[in-house]
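A.B. asks: Quick one: sequence and predicted model below, then my questions.
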Amino acid sequence: MNVLLVYAHPESTSLNGSLRDFTVQRLQGAGHTVQVSDLYAMNWKAVLDADDAPQRDPSQPFHASLDSKRAYAEGTQAADIAREQEKLLWADALILQFPMWWFSMPAILKGWFDRVYAYGFAYGVGEHSDSRWGERYGEGKMKGKRAMLVVTTGGWESHYSPRGINGPMDDLLFPIQHGILYYPGFDVVPPFVVYRTSRMDEARYAETTAELGLRLDELWSARPIGFRQQNGGEYEIPALTLKDEIAPGLEGFSAHLR
């Protein structure tokens, strides 16, 4: 299988750097082919702007989605965007590895998605009608591929528990796993989260890599998170709200899980 690892940490000698190297070695040792997009090492441009559509009419105001649509359709996108899109199409699985900074991914990784997820590539795809609302949330160009997050955080696991002060980890990751990965069709497997990273010693590191290794071994066999498919009959279209008989009484993120 082909695996794309998108890595977002500025220090290669960090815990994240070590876990990245372990992941690559584990996957390659199992016979998989791995590409790494090391965003800091690549000096990845995080800001979506007019430079991403170099053939656009500069006399007109920049329109992020429409200029993205034209550039993607006409093959005139910035070269770095096109290269990352090719990697995504090549990959059978995507792994995103990042430290949790201020309850989300680092800005450089968010900027990767802002630029690489072009109109016509990851969104704005498919029929929009009274029976379907595009190919998304379970459909799209990434359908049939898998995705997994590898996340590190300095907080304790209890801080991210259902009654923890930071809120449940699953809720914090929902916008990434559901809104960024499931949206264009990825089957998203549960994340691998490393807590309390400042208290990592040799023994705990050995335990952590052993657990990560098992998760990587199960990347293609693990049961994906049970997100509801948008066009599967459970949502009113075009309102995109759950039908009254689906998960009655439930609201928020949990309502969109089977």
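C.D. replies: Yep, that arrived. Numbers count the residues shown, from 1 in each chain.

A.B. asks: all contacts plus neighbour counts: C-alpha atoms, from now on.
C.D. replies: Noted.

A.B. asks: buried stuff in stretch 153-168?
C.D. replies: Within stretch 153-168, the residues that count as buried by 16 or more other CA atoms under 10 Å are T153, E157, H159, Y160, N166, P168.

A.B. asks: cool, stretch 31-51 as well?
C.D. replies: V34, S37, D38, L39, Y40, W44, K45, A46, L48, A50.

A.B. asks: residues contacting the residue lying closest to the fourth one once chain neighbours are set aside?
C.D. replies: The reference is to L39. Distance criterion CA to CA, 6 or more residues apart in numbering; nearest residue to L39, sequence neighbours excluded, is A8 at 5.6 Å. Contacts for A8 (CA atoms under 8 Å, 6 or more residues apart in numbering) come out as D38, L39, Y40, Q97, F98, P99, P106, I108, L109.

A.B. asks: Touching, the first one and V6? I think so.
C.D. replies: Right, the one you point to is D38. Yes - proximity of D38 to V6 meets the contact threshold set by CA atoms under 8 Å, at 6.2 Å.

A.B. asks: Identify all contacting residues around the helix or strand harbouring R204.
C.D. replies: Taking DSSP states H and E as the definition, one finds R204 inside helix 202-217. Helix 202-217 is contacted by residues L19, F22, T23, R26, L27, A30, F192, V194 when judged by CA under 8 Å, 6+ apart.

A.B. asks: Comparison target, given below:
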Amino acid sequence: MHALIVVAHHDPQSLTHGLAAQVAAGLTASGHTFEIADLAAEGFDPRYNGADHRVHRSRAIPPADVLAEQARLDRADALVLAFPIYWWSLPALLKGWIDRVFVNGWAIDYGPDTPVVKKLRHLQVHLLALGAADAGAFDRHGYAKAMRTQIDYGIFDYCGAQVVTSELLLESEGGSAQAHLHTAKAVGQGLFQGEAVAG
């Protein structure tokens, strides 16, 4: 089985990149393959533009960079997103990747007079989100629920993809980094065995 690991962080020495590496190590240990999409290093442009709007409105052919990302996803049995939490959500780089790649005609099918057809039912999704705050802050203010509503359901369930793992890896600037790396490796090892950590 094959996974696409998408990393949205500008610093290759970041804990976010460390999570991606540990997921990859877990996959390798379990005999599976992976590809890492390092959006910052690869220079992915997250800005939704006129060409993207034409894809949405009139089913125009997507720009070449979007087609390349869709091809990566088409090769994958699972998608892993490793990202820092910025303002209680996805960083702009990753949100722009989703905005541009998960388009009408590929991730979903709908029109003014037709219901939504979810086209990514074959895809398993694993979310590893790093945050500096503690669980109490996320729960007290409803941020954890808001993130799951927006990302797990609002994005992936809308496309039919199954979110198998949704981990908020918190207090990342404290002493939790090693535990988070261990969690990421366990997710990688269990990715295709039904043993992924569910949050």
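C.D. replies: Looks like it arrived, so ask away. Since this is a predicted model, take the numbers as computed values, not measurements.

A.B. asks: need the helices for the stretch 51-200 of the first structure, in chain order.
C.D. replies: 64-74, 79-90, 107-116, 169-176 (DSSP state H, counting those that start in this stretch).

A.B. asks: if I pick Y40 of the first structure, what's in contact with it?
C.D. replies: A8, H9, P10, I108.

A.B. asks: Could you list which of the residues you listed belong to helices?
C.D. replies: Those of those mapping onto helices are I108, per DSSP state H.

A.B. asks: By neighbours, which of the contacts of Y40 of the first structure wins?
C.D. replies: A8 (26 neighbours; other CA atoms under 10 Å).

A.B. asks: what residue of the second structure takes the place of it?
C.D. replies: Matched to the second structure by TM-score structural alignment, A8 of the first structure sits across from A8.

A.B. asks: and its match, how far is that from A20 of the second structure?
C.D. replies: 10 Å (CA to CA, to the nearest Å).

A.B. asks: Spit out the residues that contact these two alike.
C.D. replies: With CA under 8 Å, 6+ apart, A8 of the second structure and A20 have common neighbours A82.

A.B. asks: Return the residues in contact with K45 of the first structure.
C.D. replies: I108, G111, W112.

A.B. asks: shouldn't the second one be in contact with A46?
C.D. replies: Right, G111 of the first structure. Yes - G111 of the first structure lies in contact with A46 (CA under 8 Å); the separation is 4.0 Å.

A.B. asks: ok so, going back, closest to F186 of the first structure among the buried residues of stretch 153-168 of the first structure?
C.D. replies: P168 (22.5 Å; CA to CA).

A.B. asks: and the residue nearest to C159 of the second structure when sequence neighbours are not counted, how many neighbours?
C.D. replies: Nearest non-adjacent residue to C159 of the second structure, counting by CA to CA, 6+ apart: K118, 4.6 Å away. Neighbourhood size, K118 of the second structure [other CA under 10 Å]: 19.

A.B. asks: For S176 of the second structure, see how far away K118 of the second structure is.
C.D. replies: Counting by CA to CA, the gap from K118 of the second structure to S176 of the second structure is 37 Å.

A.B. asks: quick revisit: okay, and the helix or strand following the helix holding R204 of the first structure goes to which residues in the second structure?
C.D. replies: For helix 202-217 of the first structure, the following helix or strand on the C-terminal side (DSSP H and E) is strand 235-236. The alignment of strand 235-236 of the first structure onto the second structure (TM-score structural alignment) finds no residues at all.

A.B. asks: Same question for stretch 86-103 of the first structure.
C.D. replies: Against the second structure, stretch 86-103 of the first structure falls on residues 71-88 (TM-score structural alignment).

A.B. asks: contacts for that stretch?
C.D. replies: Stretch 71-88 of the second structure has contacts (CA under 8 Å, 6+ apart) with 1-9, 16-17, 19-20, 90-91, 94, 122-131, 143, 147, 191.

A.B. asks: got any residues that touch both of G111 and A46 of the first structure?
C.D. replies: Counting by CA under 8 Å, 6+ apart, G111 of the first structure and A46 have no contacts in common.

A.B. asks: In stretch 173-181 of the first structure, which residues are buried?
C.D. replies: Buried residues in stretch 173-181 of the first structure, counted by 16+ other CA under 10 Å: L173, F174, I176, Q177, H178, I180, L181.
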